[in-house]
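# pasting the sequence and the predicted coordinates here, then a few questions.
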Amino acid sequence: MDHNAASGADWAGPEQERRTRVVLVTGLSGAGKSSALAALEDLGFEAVDNLPLALLRNLVSLRDDNPEHEPFHAIAVGIDTRTRAFRPQRFEEQLTKLRKRPDLDLTVVFLDSSNEVIARRFTETRRRHPMAVDRPVADGIQRERILMEPVRAHADYVFDTSDLTVHDLRRILSQTFAPTHVEQLVVTVQSFAYPRGLPRDADIIYDVRFLRNPHYVEELRPLAGVDQPVADYIAADPSFHRFYGLLSDMLISLLPLYKGEGKAYLTIAFGCTGGRHRSVFVAEAVAKLLTEEGFRVNLLHRELERIREIEQRGRGE
């Protein structure tokens, strides 16, 4: 990605020109904070990790001391339990003061993940959990989750990365914080397989296992819902047309109401048995529809990448 793709002048209209955009990235250790900061840096933010809380206000004030600053500036700051002198109460106090400043456009992002996924990530990287130096990783995860709960409550965005790849996280952050971003509802459309559990952060879930299953058609089985033969097969199911017509009308009617209630992001998930054919096809169709209707849309296929990696290993690729 081009690190110079976003310039200060790209960030938005006249009201933003005198405001510094600040994104505080926090959350659980192992949930993806470093990846998130790297993604924001690619979007044009100046990224600072593990900044002591006492220096936070000084950092966002540097712009005022520089007479040659650009019209609009963007800063991403990583803060978590590794940050020196970190205390939830202290964080809340600093946050309250920063939110009152008219020269700042402040957003707090909290990255979460399941205990099992975090434990696996620490095991795979052979890193010590910052709160479990001399004890099992599970103990440190639980201690940190309790400690960070008040911080989570103050977040503007909570992203659960349990089922996200680094690429998925970057795409979501790009959709949410890209320079052309305006205040509007960000919709994530996701496919998944029921045997692997429900998506943890889904707001609306639809079961599409009533559609006829390409898995039982030999030539379609190795394909996916993104492939045209599978799409044609499912689209020919009379049940799909009735379902999709009702679903389209409902979503187009409801999404503006969610936005009107101040909801910043919404996740709509479609599930089937394998997460390969039916849910993928429906998610693709809905994402296309909502994009055409003017919504900002992220499209994620939770199982598809994993399935393809397994198949590639099986073929020795």
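Arrived safely, thanks for sending.
# all contacts plus neighbour counts: C-alpha atoms, from now on.
Fine.
# so where do the strands sit in the stretch 201-317 of the chain?
Remark: strands assigned in the stretch 201-317 of the chain by DSSP state E, counting those that start in this stretch are 204-207, 265-272, 296-301.
# before we go on, here's another structure to hold up against the first:
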Amino acid sequence: MGDEVERQEMLIVTGMSGAGRSTVANALEDLGWYVVDNLPPQMLRPLVELVERAGTSLPRIAAVVDVRGGDFFAELQDIIQALRSGVNVRVVFLDAADATLVRRFESVRRPHPLQGDGTILDGITAERTRLQALREMSDVLIDTTDLNVHQLANRVTDAFAEEDAAGLRVTVVSFGFKYGLPPDADHVADARFLPNPFWVPELRPLTGMDEVVSGYVLGQNGAREFLDAYAAALEPVFAGYQRENKRHATVAIGCTGGKHRSVALVRELAARIERMPGVAVAVKDRDLGRE
């Protein structure tokens, strides 16, 4: 394909039924993407050819493809691989916990597309098995278990608004291990090797965003050495992501409750990552305020 098509982008939005594909499609449209919903995978190539003829009038297109395509959906993985040889294709995979998906289907009183004569959970299990390989090859994984429609739309805006010159957008997330690992993290580090400010009475009610807590955390033996070494280890990884056209990555740092150590460390790590060439950084605190 010509250079014009190579400069254009195509997003393929897929994932679990009930995980928020419609919300993502609407958010992308609001951002100016040309969105096609419920597209059979075999129509992706004609869509690319349409973009080629349209030139710059359709600079960014997104296709929502999912198990509603029936037997056609089985070919999606091979079709994506073929498209990637000539087009800038990225796959966005939406996921959520089984219990959350069941609750969402029950709330709208609709059957799961794969449940047949079984239960909603049967359909979810079958779909998860069918989508496993596609999930593993995705470029952006968004777990919507704890997101409402407005929070999910904000995530899409953060990720896919008109991008600047950065080749890679990195989100650095603090979290608490007692609330579980972030399922969409590409890299996870453990801050529990540092003394916990929770056991210092005057620091307990504060957070890692407070200067006195941050100073306490960063003043511990090994804290700055960890940050320097971790940033140095991530730099060649991020450079490789850019060579492979991976545009988004999530780095998570956890402590016990996601209130003190991880909150302080993610800001210091983000400052180091921000100095890397071609990288833009955002910071999020997943569990701050939960305790």
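Alright, I've got the coordinates. Just so it is clear, the model here is predicted, and its values are computed rather than measured.
# please state their TM-score.
Once superposed, the chains reach a TM-score of 0.80 (TM-score structural alignment, normalised by the length of the second structure), with 284 aligned residues with a Cα RMSD of 3.3 Å.
# circling back: which of the strands of the stretch 201-317 of the first structure sits closest to residue 17 of the first structure?
For those, proximity to residue 17 of the first structure was assessed by Cα to Cα; strand 296-301 is nearest, at 23.3 Å.
# the strands of the stretch 201-317 of the first structure: which one's closest to residue 214 of the first structure?
Of the strands of the stretch 201-317 of the first structure, the one closest to residue 214 of the first structure (Cα to Cα) turns out to be strand 265-272, at 11.5 Å.
# now the closest one: how far from the chain's centre is it?
In terms of Cα atoms, centre = their mean, to the nearest Å, the centre of strand 265-272 of the first structure is set 13 Å apart from its chain centre.
# helices or strands up against that strand?
With contacts taken as 3 or more Cα pairs under 8 Å, 6 or more residues apart in numbering; DSSP states H and E, strand 265-272 of the first structure sits against strand 186-193, strand 204-207, helix 278-292.
# do you know how far the residue lying closest to residue 2 of the second structure once chain neighbours are set aside is from residue 147 of the second structure?
The shortest distance from residue 2 of the second structure to any non-neighbouring residue, by Cα to Cα, 6 or more residues apart in numbering, is to residue 52 (8.0 Å). Separation of residue 52 of the second structure from residue 147 of the second structure (Cα to Cα, to the nearest Å) stands at 36 Å.
# what about these two, which has more around it?
Higher neighbour count among residue 52 of the second structure and residue 147: residue 52, with 20 against 16, using other Cα atoms under 10 Å.
# which strand or helix spans the more buried one?
With secondary structure defined by DSSP states H and E, residue 52 of the second structure is part of helix 44-54.
# other SSEs contacting that helix?
helix 3-7.
# touching, residue 282 of the second structure and residue 172? I think so.
Yes. Here residue 282 of the second structure reaches residue 172: they are 6.2 Å apart, a contact under Cα atoms under 8 Å.
# intersection of neighbour lists for the two?
residue 270 (Cα atoms under 8 Å, 6 or more residues apart in numbering).
# compare the two (neighbour count), which wins?
Higher neighbour count among residue 282 of the second structure and residue 172: residue 172, with 25 against 16, using other Cα under 10 Å.
# so what's whichever residue in the first structure pairs up with that one up against?
Counting by TM-score structural alignment, residue 172 of the second structure corresponds to residue 189 in the first structure. Residues in contact with residue 189 of the first structure, defined by Cα under 8 Å, 6+ apart, are 267, 268, 269, 270, 283, 286, 287, 297, 298, 299, 300.
# farthest pair within those?
Going by Cα to Cα, the pair spanning those furthest: 270 and 297, at 14.8 Å.
# nothing else from me, thank you.
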